[in-house]
Each structure stands twice: as C-alpha cells, then as structure tokens.
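K.L.:
what follows is a predicted protein model with its sequence.
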Amino acid sequence: MTAEHMPGGHAARTVESVVRNELSGRVAGHVVQAGVIHGDVHTGDLYVHPRRERVVPRQLVLPPRLFTGRTQHLAALTHDVAEQDDAGATVAIAVIGGPGGVGKTALALHWAHRNIDRFPDGQLHVDLRGFAPSGEAMSPEVAVRGFLDALGVEPAAIPPGLDAQAALYRSLVAGKRMLVVLDNVRGSEQVEPLLPGSPTCTVLVTSRRRLTGLVTRHGARPLDLGVLTEAEARELFTRHVGAARVATEPHAVAELLGWCAGLPIAISVVAARAARHATFPLAVPAEELREESERLDALDGGELTASLRAVLSWSYRALDREQADIFGLLGLAPGPDISLLAAAALAALSRPRAHAVLQVLEDASLIQQHVPGRYRMHDLIRLYATEQADDDQSRDDRDTALRRLADFYLHTAFAADRLLEPHRPLMEIDPPLVPVVPGGLPHWMPDRAAALAWLDTEHPCLLATHRLAVTRGWHRMVWQLAWTLTAYHGRRGHLQDDLAVLRAGLLSAHRLEDTTALLWAHQFLGAAYALVDRHADAFDHLGQALDLAQDAHDVTGQIHTHHAFTWLWEVQEDDQRALEHATSALRLCRGLDQPVWEADMLNSVGWFSARLGHHEQARTDCQAALALSRRHHYPQGEAYALDSLGYLAHHTGDHRKAEDYYQQSLALYRNLGDAYDEAIILDHLGETQAVLGHHDQARHNWQQALELYRTQHRAAEADRTQSRLDEHGDREHRNAEIPAGGA
C-alpha cells in the first residue's frame, strides 16, 4: 500500500503524539484505517503504514503444573495491583525477587493465569535472559520489537531507535487493561523501556537482583521470595511422588526435605528422581543427599534448568573477581550467619568496602541480610559457594582468610569477657596470626551490656569457630577461645556448651604441653562438671588442678581451685569440707592485693558458716564481703553477698529483711545478665514470699525460676521447683476448702 505523504509543518510533533492521533483515527484531517504512523520527526516526513488486524496478545507460557503454597505472596500481589488500580495514577509494577531456583517465575505465572480475567486486552511475556547460561542478556531493543510484533505492528512500520520504538509501544498499550511479565531481569535499565505509561496496565518483574531503580524511580513494589515453609515443601513433594508413598516412608521424606531446606528447585529435582524410580524406597535419594560433598550432584536433574549447580552458576558468573572470591569465603565461614565486621575481617577489607561487596551479593540474591548488619546463605547456596572457593582460591588463601576471621572472634570475645569479668585472672592471648585491616580487631564495645549483647548474637558463630579451630589443629586458639567463653556460659547457663569447649580446650592444652593452660583447663572443667552434677569427674579435674597449682607455687591457681571445690562440696551437702576450702582460699587471698577476690572468699566463708548455723560469724563475713564489693564497684560480688545475707535473714526469722536482700540481689543479677544466678535468687525469693503469705508473688517467681532452669537444662532444680509449685498449689486449694473460722 502506498504511503500518504503528510505536510512538513508537523515536524515538532513526536512520534508518540502523532500515534495518539492515529489511535483516535485522525491525522492532519485525514481518516486512517488500520494504519500506523511512521516517519522522521526531525524532517517532518511522516508516513502511514498498514497495520495488521487488531490482535490481543496472549503470550503467557504455561503455568507451573504443581505450583504449591505462596498464599501470602499471591495475596500481596493481588492487594498491590488492586491498590494501584484504586490510586489510578501510575502503572502497577511488582518486582518479585529472590535467589535462583526459589520459584519467582512460577509465582508470577501462577498469579497471572489466576488473574487473567483482569487483563482482557492481552498479556505480554518475555524472558529477558538476565542470567542465561550464555551470559548474554536480551537487549531492550530486541524485547520491545517482540512486543510490537505481538501487538500487530508490521516490521516495516517499526521506527528506528529504541526511544521511538518504546514510545510506539507505550502508545499502543495506552488505556488498555494489559499484563506485562518481564521475566529473569538483570537490571533496571534493561526493563525501563518496556514499562507501559498507562495506569491501566500491570507489570510483573522477576529478578535475582534487587531492582532498586524500579522501586525509587517508578514506584515498583518489591516482593522478596524466600524458601517454602515446611508444610509447603511437604505438599510440593507429595504432589510429585504421591501421598501413599510419602506416608509409607515419613523419616526418609523428612530427611529429604531437610536437605532441600525449602528451595523449590531442589525439592522438584529430588521428587522427579524419586518419581522416575517409583519402585525404589525414598531412603535411596535421602542417602545420596546425606553426603555433603555429593549433595549438589544429587540435585542435578540432567538439564540446565533442572540443575541447582547450573542455576546458581548463572548468578556467579555475573560477579567480578573480588565479589566472587568473597562469595566463596562466605561459604567457608563458620556459623549460621556473619556480621559485617566479621565479613570484613574474613576478606581483609575495610568496613565500607566489605559493605559494598555484600550489597552486591545481596542484590544478586546470593546472600540475605536477615537482620540489619547480619548476612546468611541458604544451605545449598553455601555448598555451591564452598565449591567455588575450593576451585578458584588456593588452600593458603582460604586458610589465611579463616584464620583472620577466627582471630577476629577470639580477640573480640576476649574484650567482651574483660567487660563482663574485669576482676578474674587475666590470660594473655596471642596476637593475630595473620595481618588484619587496621582498626578491625577487636570490635569495640563500650560497656558490659554491649559485650553481653555481642556474645548473645555471636554465640553460635563462636561455637562454630571453636569447632573449626579444633578441626584445623589451632591448639592455642582452641584453648584460649574456651577460656574467653566460660564466664559468658556461666551467666547464661550454657552448661553443656561450656563442657564441650572446655573438654576440647583441655586436649589442646595437653598437646601444647602448657602447664598454665593445663592448670586452668582442669580447674574450669572441674567447675563445669560440678554444675552438671558429674561429681566424680569434677573431683578428678579439680584435684589435678590443685596439684598443678601447688607444684608450680601458683597462688592464684590455688585460690580459684579451692573456691571451685566449695561448690562441689556444697552439692555433696558437706558444708564443713566446703568451709575448709573457702577458708584456705581466703587465707591465700589475703597475701595478695586482690580485694575483689577477697570479697568473693569472704562471702564463701560467710555462706557456709550460715549453712552450718554459725549465724553471727556468717553475718560479719557477709557484710564485710558486701562492703568490700561496693567499695571496689564489684556488682557480681555485691549480688553474691546480698544473696547470702538474704539466706541468713530467712533462716533467722527476719523474712521481710530477707525479701529486701533478695530483691536487691535479683536486680543486680538481671542488670549483669546473669541468668544462671537469677534463677537461684528467684527460687530463694519465692521461699521467703511464701512464708510471708505473698502466695501470688511466690508462685510468679517460682514459675520464672522454673522457666530459666528448663532453658538451662538444669533438670534437678527444675523438678524441685515444679514440685514446690504443685505442693504450694495443693496447699492453697486445701486451705480454700476450709470454712472461715476453722474446721
């Protein structure tokens, strides 16, 4: 068809404005039938080219057959679209983000097909191959030309240049209720030319990266997609292999799903393999996944899109060398997550540089910042990262990075320990074995509360680092990290963790042939065994510690070992032997200029004197311990002495005074974060309040003590407190049944 020449006076018009006229059926007074304007806006030469009959594009690919769960995400998409419809100002854009294999495309397509009636004017879909195996993403020019073709534009009528093509595309969808699905996007710039300009349209974007540009510039709603819940994962697996088979082997199913950790691609690959061998027991694929070194092989479905390793490789190849190396090191790092400062130590980067790299990895959905400043990986992504570190970095580089991280944890834990227990014997820890970034070691903490908070947060990572040190044979690290954690473990009641690190610390002290380390390892381990009622082991280790201290004329070691013996004899209910050790410790202490230690030993002598009925002597010693602790700003010793004075007042009939002492002691223990002793004081306080007739308060405090005992796995104390609660409840019930005035 011959083009109709248009007057040159219209050169100021843009292609988009002219096309709007065409869409209304008139251009410069001429009626246009089924034509598209094309021309050079700079010269004013505009042409009308024929367009095919109006088509309604239906480009959505098939929805996932076994889509499962995601109820909240589906509802969030519907809500956002409806909200945007109500606002009516701009196009509704939702960005579905998450790592490879988490089901972003599946969610977008499932929602699109469920809501297809919302878009009677058509649905456009394009895979932009942002993370394609070839590494070559689709250009916006290719994508928009595909959309124009789907909208019925003849090739000859497509203007040159991306800007003009995008303008034509926006004009053609203007005012129409259409859905545009932009799948597998690499970056915001790739999709911006593909965004409609009409508020009647809805856009779903999927990407492994956080497309901040779409959010900030175009008001897109981010929707981060995590792993499936346990129930959703089981449902997806069941739909693949059948309910009967799942019911037959519940333990194998639980193990399989545990290794997949909620990642849809992993579940689907495992389920497909199980379905392919329908006569095999599910224990077979479970065994394949059990071996960590072969787990990613077991999650290979034989095709690029059905191989977890292949899917993750597409994201990995998009990283530069520095980002890729740090990604690999993060896979090696011990613990369930890592802080920004620890990651900086691991990578030998400044904090700002480390933050920038972690931001890239987070934007690529390879790591997740699950709380501010802390990052974690999905277990299977971690396995892949570890593989890349093994392949791409030398063993020396990997070991050096891990040692930097371990030194960061050790030195920061030591600094935290000095804030918690500034008066306990000082251990000289080794300087960092490898250089670290200036100012990065240790992490600075202003006070005791900050130290306790850091230890609470990092405790799983510290335990994992200790296990790493054991595995690597870093014996001084093993022993020194065990030392630094004992005070914290005692305060929080982590008794089994304390035993684990101290047992390993003792073995390392033997390998080091370090007499001082052996002395303290035996002493700490003996005290730890005493607290978990393993009395024979406690006597053995404390006896060895005392022998070593006496042979070495180590007065400090003797004092603290005698003190530990007092706890052990107390639980053996031999208060006289306990008093003898406390008296020996006090005598040795008075030869040193250590007033805080002297306060502890005075309190121990007073406590056991009170238990033996020597009340006046006990009161004198405990009050002296209280005064000494207050004079030297030693709140732990103050709390100990107040507990002893409360016990003394309770057992001499002054219950109101006992209650006051216990309340003061409780406040101090809570301020110190000492949950272990807090439980004991709550127990004592409940006893006194019960005698005073404050039954509700007594029950409340016993209940709190019971919860702490259970949390700390102190079974004997928990059983005793539960019995006390039951007995007290029964007594109150019986008293309530007796009529006023007596029987």
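P.N.:
On my side now, so go ahead.
K.L.:
could you use CA atoms for every contact and neighbour count after this?
P.N.:
Will do.
K.L.:
need the strands for the protein, in chain order.
P.N.:
Here the chain has its strands, by DSSP state E, at 26-27, 30-31, 35-40, 45-50, 92-97, 123-127, 179-185, 202-207, 221-224, 338-339, 368-371, 374-376.
K.L.:
quick one: closest of those to Thr471.
P.N.:
Each of the strands of the chain has some distance to Thr471 by Cα to Cα; the shortest is strand 338-339, at 19.9 Å.
K.L.:
tell me which of the strands of the chain sits nearest to Leu419.
P.N.:
For those, proximity to Leu419 was assessed by Cα to Cα; strand 338-339 is nearest, at 20.8 Å.
K.L.:
now do that closest one: which elements does it pack against?
P.N.:
Packing partners of strand 338-339 (3 or more Cα pairs under 8 Å, 6 or more residues apart in numbering; DSSP states H and E): strand 374-376.
K.L.:
remind me what the strand it packs on packs against, helices and strands.
P.N.:
Strand 374-376 packs on strand 338-339, strand 368-371, going by 3+ Cα pairs under 8 Å, 6+ apart.
K.L.:
which of those strands is buried the deepest?
P.N.:
Most buried of those, by mean neighbour count (mean count of other Cα atoms under 10 Å): strand 338-339, with a mean of 20.
K.L.:
could you dump the helices and strands packed on strand 374-376 into CSV and include distance to Gly693?
P.N.:
Formatted as CSV, these follow (distance: least, Cα to Cα, whole Å):
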stretch, distance to Gly693
strand 338-339, 50
strand 368-371, 46
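K.L.:
looking at the ones you listed, spot the one closest to Asp593.
P.N.:
strand 338-339 (40.5 Å).
K.L.:
try this one side by side with the last:
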Amino acid sequence: MLIRLIGPVRIEHAGSVEPVGAPKRASVLAALAARPGEPVSQAELITRVWGTEPPETVVGVLYTYITRLRASLRSSPAAIHRAGSQGYVLDVPAGEIDVHAARALAAEAPGAADPLANWRRACELADGTALAGIGGAWAEGFRASFAAERLNLLAGRYAAELEAGNHEAVLADLAALAAAEPLCGPIAEHLMLAYYRCGRPADALAHFEKVRRRVRRDLGADPSPGLRDLHLRVLDQDPALEPPGAGRSMLPPDIASFTGRDGELAELAALTADGGDSPIAAIAGPGGSGKTALAVHWGHAQAARFPGGRLYVNLRGFDRGEPVAPVEALGRLLGALGVVGDAVPSDVDSAGEMYRGLTTGRRVLVVLDNARDAEQVRPLLPGGGCMTLVTSRDRLTGLVAVNDARPVPVTVLSADEALELLGRVLGDERVRAERAEAEALAGLCGRLPLALRIAAANLAVSPVASIASYTAELRGQDRLAALAIDGDDDATVAATLELSYRVLAGDARELFLRLGAIPGEDAPRELVEAVSGLAERACATALRKLVSGHLLEEHVPGRYRMHDLVRLYAAARAERDLTAGELEAVVDAFIGWHFERAHQPHNPEETNVIMALDALADDPRSWRLVYSLRATINEGRFLDRIRPAILRARRLSEEAGDRVGVFRMTSQLANLHRVHFDHSIAIELGREAVEMATGLTAMELAPAKGNLGIYLSEAGDNVEAERLLTEASDLAAAGGNIRTLVIFTNAVVQVRVMLGEYERAAAHLHGVETRHPEATAPYRGQFRLYEAIILTGQHRFDEAIAAAERGLAIARRAGNGYLEAQCLGELAAVHARAGRLKHALDLHRVELASGRDGRRVTIVRESLEALAHVEARLGHFDDAERHMAEGQASGWSRTAKGRSLSMLTLAVIHNGRGRHGQARELASEALEIYRSMPWRAQEADALHILADAHEGLGDREAAAACRAEAAALVPA
C-alpha cells in the first residue's frame, strides 16, 4: 500500500486508489502520516488541522474523522491506534508513505546496486505539490518545506544522471526545471554541465550569465562559489568536465522502461566487490530475454565505478551475417581508445597485447554483446583492473571454467515483473483496468521481455484497442506471426529464434526439429533418446548443445522442456524442414515409447499424454497413447478428458481395421465405467472385450478375462470373479505373459481374501513373486500391500502392519502417491480391525488428504467411507454422517461394496443413538449382501453390528447367535 501526501491526500492499496475525502479529514491523516509510528497528541492534531481557533465541537469532529479514516484503512496494513489518553498514532512502516519512501530511497541511493533507479523512483514519488487542496498554516508550512526537499531530490537525481552519462537524455528536462527554479544553484550547475557535455559550451556560458543577472537583481549577491568555479572551468575547457570515460562511452542508450532484474543487477554489483581484480560476468539466456538491456542498463547505472570508460561491441554471434572476428572487434575497441589507422596491429595477438596494455589499471567496463562462444570472447578480455560483461545465448561454459567468469543466467520475467513491464509501456491505469487480461497476455508471451515489448507496442499504437481483444487475437492465430511489429523484420520473436536456430548444426539441429515434432510440456531423457534416432552418447552431446544454447532447459534433473514460444517455433520448423516420413517416424517413436510403459504401476507422463491426445486426435495409432493412461483411469483422474479420447481412438481403430486397437479401447472404456461405478455397463463392455479377445491371442484374452473378473467382484459376484481371474492368471502364465500375471495378482489376492481363502491367496502371491522375481521387481511395494491384506484377513495384525509399512516406504521412495495412499488405507484398516480406532482414524485422515492432494478420485471415495465407519465406531456420529454423505455423492454407494459399508456405518450410528430397530434392518440387509458376494470378513463385521442391535432391543439370544456365527468366520 501507499499513503500519498504528495498531490491530493489518498490511499493506494491492492491496485485501487481511495480519496480520503473532506480536506479536514485528509489533513488529519496527513498530520499523523508526517510522523508515522510516533504519537501525536489531540491538541497538536487540532492545531495542525484547525489552527488556533477550532470550533467548539472540534473533539467530536476529530473523533468522527479518526473513525472514518480507520474504516478507509481497514483493508490495508495501516491502522490508527490510541496513544495515551489523548492522542493517536498511525501504525504503518514509513516506507508505505510517499514522502518518507522518497527520503529513504535518496538516503540509500549511494550504496544501492542501481543508484540511479533509487533517485528516479524517489523523484517519481515526489512529483507534485504536497497536501494539494488542504489549507491552514501547518499545511502551508509542510508544503513549502517539501517543495525545497523536492528540489534537492531533483538535484540529486540529475547529478546521478550526469554521472551515468545521460546528459543528452536529461537536457530538455533540466532546462525546463532551471527555468522554473532560476535561483537554484545546483540545478543551474547541472544544466551548464549538461550543455557542455552535449557540445554546447556557448549555451552553458549563456546560462551562467542569465543566472548571474537574476541573482544580482533578486538577491543583490553573486552566484554561488560552485557555479562561479564551473563557469571558469567551462571557459578553460577543463578535461575533467567530460563525462565518465569521455570519448570511450560506447554503450547504446538505456531503455527508459527497463523493468525488474533486481537479482541480476545485485549479482553484477556484488561481482564488482568480490569478483577479484578483473571480474567477468557471463550473462547468458535465450534470445529475447533482455540480456543486452540488462548489461547496458547496469553499465549506465554504474558509470561512476568506471572512470576509464565504458566500451561496447556487438559481436554478432547470433546474427544473419557472420560473427565479428576477434581481430575486427579489437580494431573497434582500440579505435575507441584513440588508436586508429595504421597504428592498429593487423594480427590478433599484437592487437590484443596493445588493447590489454591500454586498459590495464584504468577501470574500464567492457560490454561484449551477443557473443557466439568463449573462443570469440577470450582475445577481447581487457587488462587488469577492468570489468567485462559478456552476453550470449550460449552458456559460455568454457569462459566460466577457464577464465573464472561468473554465470549470470537471465530467464523470463516473473509474473509481477511482466505486468510491470506492460504497465510501463501501456500505462499502469490501462493494465490495472484489465489486470486479468494483462496476466493472460503475459502468459501468451511466455513472460519473454521481447514478446512482451512487441505486444505492448502493438497495443500502444492502438490506444482504443483493449488488452482483451488483442489477447483473443493472439489465441486465435499463429502466435509467433502475431508477435511482430509491422514494417520491422527484426522486431519479431520468430526472427530472434531464427538466429539461435541458424547456428545449430548436425545432430543438435536434427534433435531440435524432432523435439519440435512431439507434443507435451516436457520430456524425460529416455523419451528424448527414443525420438532422436541417435545413439545414447550422440544424443547426450546434442542435448548439451541445445541446453547450452538456451533452446532447451533441463528444468528438473533428467527432464527437458522448451519455452512456450520456442516450442511453437520448433513445431513450425519441424513441419517445414522434416520430410513426411521423418515426421511419421518421430511420432511413431513417441507413441511407441509411451505404449511400452503402459503397464507401469503409475504414469508420471499422464499430463503430457493427455496433451498429446489432443495434438494427435486424428492419428489411428492414438489408442496406444490412451492405453498408456491405464493407471490414470484406475486412479480416477482426467476422466472427462480421457473418455472422448477413448471413443475417438476406438472409432479410428475400427476405420483402420485394427482389431487389437478396438479391443484395447473397449477394455479401457469398460474400466472407465467401472471407475464411474457404472458396473452394469462395465460388465457388458467387459463381456464384449472377452468375445473380441477370443478371436485374437492369449495376450489379449488373459487381460480381458481378468478385467471382467474385477468388474464382477466390484459388482458383488466374487465367485464368478475368482473363476475368471484364475483363468486369466493361468492363461497369462501359460503364454509367458508375465506382466499380465503380475498385474492381476492384486485382484486374485483381493477376491480370495474376500472369499476367506487366505492360504490360496498367499500361495498365489508367493508363487508369482518367487517364480518371476525380475518381472515383479517394479511391483515390490504393491506385493507388500497384497501381503498385508492377506495377513489382515488372517488376523496376524503385527505382521500385516510390518508388510504395509514396507510397502509404504517403497511407495514414498518411488514417488508413487497412489500406492502410498493405498498402503495408508491398509494400515488404517489393520489398526481398525485390531481395535486401535484412534490410530486408524489418524491414518484414514492422512490417506484422504493424500487422495485429495493427488486428485485420486478412487482413493478419496473409498477413504471417505472407511473414515466415516471408524468415526461412527468412535461415536463421532456427526463427522461420520458428513463424510459418508460426501462419499455417497461421489457415487461410491452405487457399488455393492460401497452400499453395504454405508449400511453398516449407518447401523453403527443408529445403535449409538439408541435406534436399534433401524440398526437391525440395515445390518441385516448389509449381511445379506456380504453373504451373496461372499465377503467373509465383512460378513463377520455385519454380524457383530447386528448383535449390538439385538442386544439393544433386549434379544440376547439372537445377539449371542450372531456373535457365535461371526466367531466361526474368523481364522483360527
């Protein structure tokens, strides 16, 4: 926030400006803001606002004003508090008030990383008349005092501007200020110096004479000693009056709208302090990121540090023409140092020696812009006591390693900096009025400074156009083509990227094109190798070149991505430069790589695959991509995106006569309906899939039968499910389809545990794991979970906990959030069955949070019901009902498992509230469902809850019979 005392008193907060209102109320705020954090007595406030003759009701009026001001400040960090019995204090940091902020900026300027930025911001804050519209003696005094203070701020700012060599840029402003303040000596001195440095000494002398006459007429005195001394020095053409690095200031003009980069500016400032005798900064980043602007801005701001001059040469390392040869660059640098014509050596070594000799010890800043590589830069490094800034799209790793250069990476702007840049070009008010659209525009520009400047420039020349309409235009057409300035071929994002592409050769260029041909946000190294068509070592070399050239980023270890605009450019180049056959091969490798990983326990590539399904919507091979989302479907994520992709891929497979594709998509559609709890449709589609697979091979028939078994189990038919799952396992084992055998181990274990066949479940698990150790290795965590499920059913609780904890540890090491949640759920189930309900409650809560965080719909549904049941058993009936209602809303109660567990939970709640008749009906109905499945452990639970209902109704005989029957179901 900012409390404004300069101009009309107002409060700026969260992008809005709130006028304070009546002048007297504004005066109260101003009187408090003049001394933030310090008590102001009631008497002093009254005197400042009303003078020596306040109205009789002044105390009440003051209180009213204070109340209204508190309301105005309520949503801000500032507050007005009582100070003692009769006084008030404004509680706000001084930096949140423009007057104090300006003072602080000026005080901090000498030691700041960018002193000139401090002075400019201070003067920006101080621009205007203080307490505008407020009368009274105190206000008039404040106004007059601040007017003098503002003049001092301006004098300080223009001194810094001149020190930075900006005499030409500020001359007009200085002339206007000197006309408005003719008796201000420092301003007169600055204007004279600016005239002199602009090659206009006659104007400097004329201004001195004008000031001398005015001072004599108005004050009856002579000009100040400083002004008189400057007059003599101008007459003598004193060389010391030349700007820092006079004759050697080659930097391009600074950009007035330079924005952000505080961290990078601070790094450069720190390098001057701790970078040794001859610090070198390697400013590296992608094209259009503002590397040159950063180097030039810092060079202007730090001019005082380099009295020997500021040299600049564009090496054209990334340009349409050839890079500048080192000997040619040395000729330009020597020319700036006064060596011209035949005096310039013709060979690199001799020219380099002369250059280093002329710069040694002279504190020169050398900016080597747009370097191709370290080899081009090394001959151009100056002598000792100088600083070098090198900008390049290459990382200049060799310069860092051999010449001790300090890397200063430059990436895209932050979200706030991007908005600030748009505001500086378009005006803050325009951006504030369409903030959401401006944020969207920054996103479409990838927060790349060049793209942002082009977009802002296009909007600036069309002041009636809205940001929203321009953003819609960018979305609706070729974005790279739209990010251009009409009539300026160089002012385009595409042209900038073209220069980076031109320097690529061989494998690096080929890899760039191939990566441009694949969809997705990023790619793991293994996928990059698969689509590259290169050997592993050659691919690694090409990758390093692309990363070094900032065309690719390794944003996390082993994963690579392109900036949004680079990706658009790469896709367009791939379409243009690769043949149809090459494009087909890249896409085929991309799809094949994902398809090979379809049976992994979880899919870290799911977001990229879903993007690819949109990009390859009409490709008949797309069913393989859909198939790779098996784990995603099982976890219940992105189902609204996946369903249309399944239907589309099945149709394409039918049209292509791809029977396997039709079968796989039918199976995935059935599984999607299972996750949606549409079990009747899932079973119908599952039977269709079995029929399709019968005409194919055991590779298809085994999973078809196994999937149908899962659907039947969840619908409540465990007997038929166990038969089908056993057949599927036997088929898979006989056909050598070990992967399918391993995947269906879970379902076989689950069904046999529900049937109470614990020994058969354990034998199957042990047999698969011991006979196929390599195939089961990726599923070690899952197998420990299956082991825990069996042990829980056998009431071997301590062993079950140990197994589930081993599975949990494996899941966490692997980053498998789905398995982690499953293990937490099983641990909770073990503790609940062992009677440790509070521990179970805590674990179910963690399980639920894990499911929500990972957007795992299936985990959330099941954990809600399990949590509700434990809460009911603990007597937390309201919580249980709330979680049960949330679980039922998700559709979980439409399954046999969900419906029966809901009934048992409600029965526990009814028993707890004394409604034993209702509890008996629900427990009896749940018991029948469990018997029909059958599910022996849950059957026993239902019998116990039914016994409690009978007990509550006074039927002890029936209660005892239920408990005896339940005991018979528990393993010995």
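P.N.:
Looks like it arrived, so ask away. Source: prediction; values computed, not measured.
K.L.:
mind checking the helices and strands packed on strand 374-376 of the first structure for the one nearest to Arg619 of the first structure?
P.N.:
With Cα to Cα as the criterion, Arg619 of the first structure lies closest to strand 338-339 of those, at 48.6 Å.
K.L.:
could you pull out the helices for the stretch 151-300 of the second structure?
P.N.:
167-180, 185-197, 201-219, 225-235, 262-274, 291-301 (DSSP state H, counting those that start in this stretch).
K.L.:
dump the ones you listed to TSV, plus distance to Ala43 of the second structure.
P.N.:
Output for the helices of the stretch 151-300 of the second structure, formatted as TSV (distance: least, Cα to Cα, whole Å):
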stretch	distance to Ala43 of the second structure
helix 167-180	38
helix 185-197	40
helix 201-219	40
helix 225-235	45
helix 262-274	45
helix 291-301	47
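K.L.:
ok, the closest residue to Ala343 of the first structure other than its chain neighbours - contacts?
P.N.:
Nearest residue to Ala343 of the first structure, sequence neighbours excluded (Cα to Cα, 6 or more residues apart in numbering): Ala354, at 6.9 Å. By Cα atoms under 8 Å, 6 or more residues apart in numbering, the contact list for Ala354 of the first structure reads Leu340, Ala343, Ala344, Ala347.
K.L.:
any idea what Ala354 of the first structure aligns with in the second structure?
P.N.:
Counting by TM-score structural alignment, Ala354 of the first structure corresponds to Cys539 in the second structure.
K.L.:
how much space between that match and Leu527 of the second structure?
P.N.:
Separation of Cys539 of the second structure from Leu527 of the second structure (Cα to Cα, to the nearest Å) stands at 11 Å.
K.L.:
next one: Thr359 of the second structure
P.N.:
Look at Thr359 of the second structure and Leu527 of the second structure: by Cα to Cα, they are 51 Å apart.
K.L.:
tell me which of the two has more neighbours.
P.N.:
Per other Cα atoms under 10 Å, whichever of Thr359 of the second structure and Leu527 has more neighbours is Thr359, with 22 against 19.
K.L.:
you'd agree the more buried one is up against Cys386?
P.N.:
Yes. Using Cα atoms under 8 Å, Thr359 of the second structure is in contact with Cys386, at 7.2 Å.
K.L.:
Gly385 of the second structure - how many residues pack around it?
P.N.:
When neighbours are counted by other Cα under 10 Å, Gly385 of the second structure comes out with 17.
K.L.:
and it, what does it touch?
P.N.:
Contacts of Gly385 of the second structure by Cα under 8 Å, 6+ apart are Asp277, Ser278, Thr360, Gly361, Arg362, Arg363, Val364.
K.L.:
for the contacts of Ala354 of the first structure, which one is nearest Gln523 of the first structure?
P.N.:
Of the contacts of Ala354 of the first structure, the one sitting nearest to Gln523 of the first structure (Cα to Cα) turns out to be Ala343, at 34.6 Å.
K.L.:
tell me if I'm right that that closest one and Leu330 touch.
P.N.:
Yes. The pair Ala343 of the first structure and Leu330 passes the contact test of Cα under 8 Å, sitting 7.5 Å apart.
K.L.:
skip the chain neighbours and tell me the closest residue to Gln712 of the first structure.
P.N.:
Nearest non-adjacent residue to Gln712 of the first structure, counting by Cα to Cα, 6+ apart: Gly493, 5.1 Å away.
K.L.:
pretty sure that neighbour sits against Ala675.
P.N.:
Yes. Using Cα under 8 Å, Gly493 of the first structure is in contact with Ala675, at 6.5 Å.
K.L.:
residues near the residue nearest to Ser41 of the second structure when sequence neighbours are not counted, how many?
P.N.:
Leaving aside its chain neighbours, Ser41 of the second structure sits nearest to Gly87 (3.9 Å; criterion: Cα to Cα, 6+ apart). Using other Cα under 10 Å, Gly87 of the second structure has 15 other residues around it.
K.L.:
mind checking what Ala155 of the second structure lines up with in the first structure?
P.N.:
In the first structure, Ala155 of the second structure lands on no residue (TM-score structural alignment).
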